[in-house]
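[1] return atomic coordinates for the entry below.
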Amino acid sequence: MKRTLIVGASSNPSRYAYLAAQKLRNYGHPFLLLGRRKGFALGEEIHTEQVAWEDVDTVTLYINPSHQPDYYAYIISLKPNRVIFNPGTENPEFKNMLLAKNIIPIEGCTLVMLSVGQY
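    The predicted model follows:
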């Protein structure tokens, strides 16, 4: 199972980040939540501080590229195997930074990847 950090997590069930958490749970992948506002999603706490979690396999982004620079160093410090840029989060600058650190950037949709068995 791939421990996943959702950046841009939301307690709103209509948001894609919430739906991703739901689908990750359905497929048995543990997840961590980082958002701009405190709250809960599926009974899990949404953290607002950049926690130094260990064993994060995947980071999936649900934040606008204009907000991503605040997270560059943090995400790289987690040493994930990959970072998924969901639609609307694509960022060539961050992608190149990840490649330089041997972290795989993926432009895709977490929901689709899980549904078709490519997660």
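[2] from now on I want contacts and neighbour counts done on CA atoms only, so please keep to that.
    OK.
[3] can you pull out the helices in this structure?
    Along the chain, counting by DSSP state H, helices occupy 16-26, 72-77, 92-100, 110-115.
[4] pick the most buried one from the ones you listed.
    helix 16-26 (a mean of 20; mean count of other CA atoms under 10 Å).
[5] which strands and helices sit next to that helix?
    Helices and strands touching helix 16-26, by 3 or more CA pairs under 8 Å, 6 or more residues apart in numbering; DSSP states H and E, are strand 31-34, helix 110-115.
[6] following up with a second sequence; could you model it the same way so I can compare the two?
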Amino acid sequence: MQKKTLVIGASNNTNRYSNIAINRLKQYDQETVAFGLREGTVAGVEIDTNLMPYKDIDTVTLYLNPQRQKSYYDYIISLHPKRVIFNPGTENPEFQNMLKTEGIAFEESCTLVLLSTNQY
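    This next block holds a predicted model:
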């Protein structure tokens, strides 16, 4: 295991990119935890429906549109991740400015591409 990743916006739906990302993270032997609106399990990862006080989060990867992210700003910042990935469609200048103020790195990228190109 390398970096612990929190997937926010996790889904049981196999057509969702968050689901594909969890599967791919596990394929690349990345420790993964997940938060979503519905309980379930993806690739052996339980989807939590409550905001858990996870420890040692390296990366938060977002699968929520900017409007839905607002209610999670404080939670994500409280985890003190090393970085936040804004996947396509989740770009959010307001939240990015907050992260910058807190000294948390962020990037607008695709978790799937980062993994497949060994840049994760």
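[7] TM-score, when you put one on top of the other?
    The TM-score (TM-score structural alignment, normalised by the length of structure 1) is 0.97; 119 aligned residues with a CA RMSD of 0.7 Å.
[8] sorry, back to before: of all the helices and strands packed on helix 16-26 of structure 1, which lies closest to residue 80 of structure 1?
    For the helices and strands packed on helix 16-26 of structure 1, proximity to residue 80 of structure 1 was assessed by CA to CA; strand 31-34 is nearest, at 13.0 Å.
[9] buried stuff in that closest one?
    Going by neighbour count (16 or more other CA atoms under 10 Å), the buried part of strand 31-34 of structure 1 is 31-34.
[10] how close does the most centrally placed residue in structure 2 sit to residue 119 of structure 2?
    Centroid-nearest residue in structure 2: residue 61, 2.2 Å away (criterion: CA atoms, centre = their mean). Distance from residue 61 of structure 2 to residue 119 of structure 2, counting by CA to CA, to the nearest Å: 14 Å.
[11] could you do residue 78 of structure 2 as well?
    For residue 78 of structure 2, the distance to residue 119 of structure 2 equals 26 Å [CA to CA].
[12] what does residue 94 of structure 2 give?
    Taking CA to CA, one finds residue 94 of structure 2 at 26 Å from residue 119 of structure 2.
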